[in-house]
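Student: curious how this folds, go ahead:
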Amino acid sequence: MKHCFSLLAAGILTVSLAYTASAQTAVPAAPATTSPAQEQTAAAPVKVEAAVLPPKKMTAADYKLQVQTSDKVLAGNPKNEEALLARAKAHLQLKDYPDAIKDYNAAIKLNPTNTDAYYNRGLAHLKNEEITPAIGDLSKVIRLRPDDKEAFFARGVAKMQMSNNKSALGDFAKVITLDPNYADAYEYRGICYASINKPKEAQKDLEKAVQLNPAAAKSLRKYGKK
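Tutor: Sure, this is the predicted structure:
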């Protein structure tokens, strides 16, 4: 399944960004020293957009700066959930998976109902090849949001890493039910079918994947009918 994991590495974090686009957080700026007069006119703490994905693509330097900004906030308030989530996201994008998991652990302890945190921690575990906890987190998201196609997809990929392809088929089928144009779900389900010796089903799914995303042609050549 190395090919599958390389596909995952190429695209799963993009999925993560799309998944959390509607629930972005901002990191409060680190406290600044002010005069008494300034304190009287200060209505609220200044916030900086450290976790919000800007119109242009963030670079590694941007994410490193996001970590530094969050560090300053957390030095003054270790229980600042927004800063923990922002730093966790930056660590995830920088491929610092153990640090991302630590921050998501802390954020979830503060807010056990944050499904985005469970989802992204699941991705961090998956990217760090910790499959069992990844499936646990993704299953938690699915229990709380049973129509979450991204969680079903990521859990299906995790099951493939455990060679549990028959169970993964069900997750990819659910994704396709929720979104009939989800190209990656057809591609991965096709690979699963090929692995359990169902070439007709594999061919059908892989051809559909190519229709939706020409880049899936590589999988069709590798796993389709010879």
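
Student: all contacts plus neighbour counts: C-alpha atoms, from now on.
Tutor: Will do.

Student: dump the residue contacts of the residue nearest to residue 166 when sequence neighbours are not counted.
Tutor: Among residues not flanking residue 166 along the chain, residue 192 sits closest, at 7.3 Å (CA to CA, 6 or more residues apart in numbering). Applying CA atoms under 8 Å, 6 or more residues apart in numbering to residue 192 gives the contacts 160, 165-166, 168-169, 202.

Student: before we go on, could you also do this sequence so I can check it against the first one:
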Amino acid sequence: MIEMKALSKIILFVIFTFTISSCGKNETELVEEGRNLMATESYAEAIKSFNKALSKNPNNYTALNAKGVALLRIGQLEESVLTFDQAINVDSTDYRAFYNRSNTLRMLANDNGAMVDLDRAIALQPNVADLYINRGAILFKYGEFDRALFDFEFALRIEPQNALIFLNKGKAELRINNPDDAIFDLKKAIEINAEYAEAYYWLGLAELARDNRTQGCQYLASAESLAFEGASDAIAQNCVQ
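Tutor: So this is what the prediction gives:
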């Protein structure tokens, strides 16, 4: 009985100590705790940490922005947008919540809203390549290839070794019937990333657009070997005798 009482005291002391420790964290420590949890993809737990930080300071921009990203990661898109709204209300001069909200809006099929946010983010921070990549992707989706090219070209000035940008630029060049420029860009993408299946696929299409069937089919075969969806159909349509 004495041993059981002693054990109970130890357990209660540990629980009490843990509670004191958790409650004693300041908002900065709670935000950092949430970020560490996000790094391990523990998004629901991260949200709890951000909520604790926000209970201490509802205007903590960093906590609001990070919470919005965590909500996006677990698919709570509407709540994610509302959280980014709060962050922007706290500080409308920081581009991050605009950028992150644009990603959520794209997932909600609100491309117009995403474009507005990307425009605002670029006005606030014009030296972030991802902003131009995403805006260019939306423009490409709606057939505005010249405007998309402008964004991809600007992104390349910021990140000249980004294979994704060369891929996107090559696709846009091909859409405006510039296969030579497309081939240059797509080969650059492969030079940076030799396993870039989608780049091989589009490079194959570009060579086919130049009536270079042999080379085009070789690139499509490379895309197929790298398991790119659509490569087999393209080979069946263009390369099978």
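
Student: one step back: counterpart of the residue nearest to residue 166 of structure 1 in structure 2?
Tutor: Mapped onto structure 2 by TM-score structural alignment, residue 192 of structure 1 lines up with residue 206.

Student: now that match: which helix or strand?
Tutor: For residue 206 of structure 2, the enclosing helix or strand under DSSP states H and E is helix 197-209.

Student: after superposition, how close is that helix to structure 1?
Tutor: Its aligned residues in structure 1 lie a mean 1.0 Å from helix 197-209 of structure 2 after superposition (mean CA distance after the TM-score superposition for structure 1).

Student: specify, as a residue range, where stretch 137-144 of structure 1 falls in structure 2.
Tutor: Stretch 137-144 of structure 1 covers residues 151-158 of structure 2 once aligned (TM-score structural alignment).

Student: show residues contacting the matching stretch.
Tutor: 127-130, 132-133, 135-136, 162, 165-166, 168-169.

Student: before we move on, what about stretch 174-186 of structure 2?
Tutor: With CA under 8 Å, 6+ apart, stretch 174-186 of structure 2 has contacts from 145-146, 166-167, 169-173, 199-200, 202-203, 206-207, 209-210.

Student: what span of structure 1 lines up against that stretch?
Tutor: With TM-score structural alignment as the criterion, stretch 174-186 of structure 2 aligns to 160-172.

Student: and if you look at stretch 217-226 of structure 2?
Tutor: Taking TM-score structural alignment, stretch 217-226 of structure 2 hits residues 203-212 over in structure 1.

Student: how close does the most centrally placed residue in structure 2 get to residue 233 of structure 2?
Tutor: In structure 2, the residue lying closest to the centroid (CA atoms, centre = their mean) is residue 103, at 7.2 Å. Distance, residue 103 of structure 2 to residue 233 of structure 2, by CA to CA, to the nearest Å: 31 Å.

Student: same deal with residue 80 of structure 2?
Tutor: 38 Å.

Student: neighbour count winner among these two?
Tutor: Neighbour count, other CA atoms under 10 Å: between residue 80 of structure 2 and residue 233, residue 80 has more, with 26 against 12.

Student: what is the aligned counterpart of the more buried one in structure 1?
Tutor: By TM-score structural alignment, residue 80 of structure 2 lines up with residue 66.

Student: what strand or helix carries the nearest residue to that match once chain neighbours are set aside?
Tutor: Among residues not flanking residue 66 of structure 1 along the chain, residue 50 sits closest, at 5.6 Å (CA to CA, 6+ apart). Secondary structure assignment for residue 50 of structure 1, by DSSP H and E: no helix or strand.

Student: can you name the residues that contact the residue mapped onto residue 50 of structure 1 from structure 2?
Tutor: By TM-score structural alignment, residue 50 of structure 1 lines up with residue 68 in structure 2. Counting by CA under 8 Å, 6+ apart, residue 68 of structure 2 touches 79-81, 83-84, 100.

Student: repeat for residue 68 of structure 1
Tutor: No contacts exist for residue 68 of structure 1 under CA under 8 Å, 6+ apart.

Student: how far away is it from residue 91 of structure 1?
Tutor: From residue 68 of structure 1 to residue 91 of structure 1 the distance is 11 Å (CA to CA).

Student: now residue 224 of structure 1
Tutor: Counting by CA to CA - residue 224 of structure 1 and residue 91 of structure 1 are separated by 37 Å.

Student: and residue 40 of structure 1, by the same measure?
Tutor: For residue 40 of structure 1 relative to residue 91 of structure 1 (CA to CA), the value is 37 Å.

Student: what's the separation between residue 152 of structure 1 and residue 105 of structure 1?
Tutor: Distance from residue 152 of structure 1 to residue 105 of structure 1, by CA to CA: 21 Å.

Student: that should have said residue 217 of structure 1, apologies.
Tutor: With the distance defined as CA to CA, residue 217 of structure 1 ends up 39 Å from residue 105 of structure 1.

Student: what packs against the helix or strand encompassing residue 18 of structure 1?
Tutor: Using DSSP H and E, residue 18 of structure 1 maps to helix 2-19. Judged by 3 or more CA pairs under 8 Å, 6 or more residues apart in numbering; DSSP states H and E, helix 2-19 of structure 1 is in contact with helix 115-127, helix 149-161.

Student: got TSV for the ones you listed, with mean neighbour count and distance to residue 2 of structure 1 too?
Tutor: Converted to TSV, those look like this (neighbours: other CA atoms under 10 Å; distance: least, CA to CA, whole Å):
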stretch	mean neighbour count	distance to residue 2 of structure 1
helix 115-127	25	13
helix 149-161	26	9
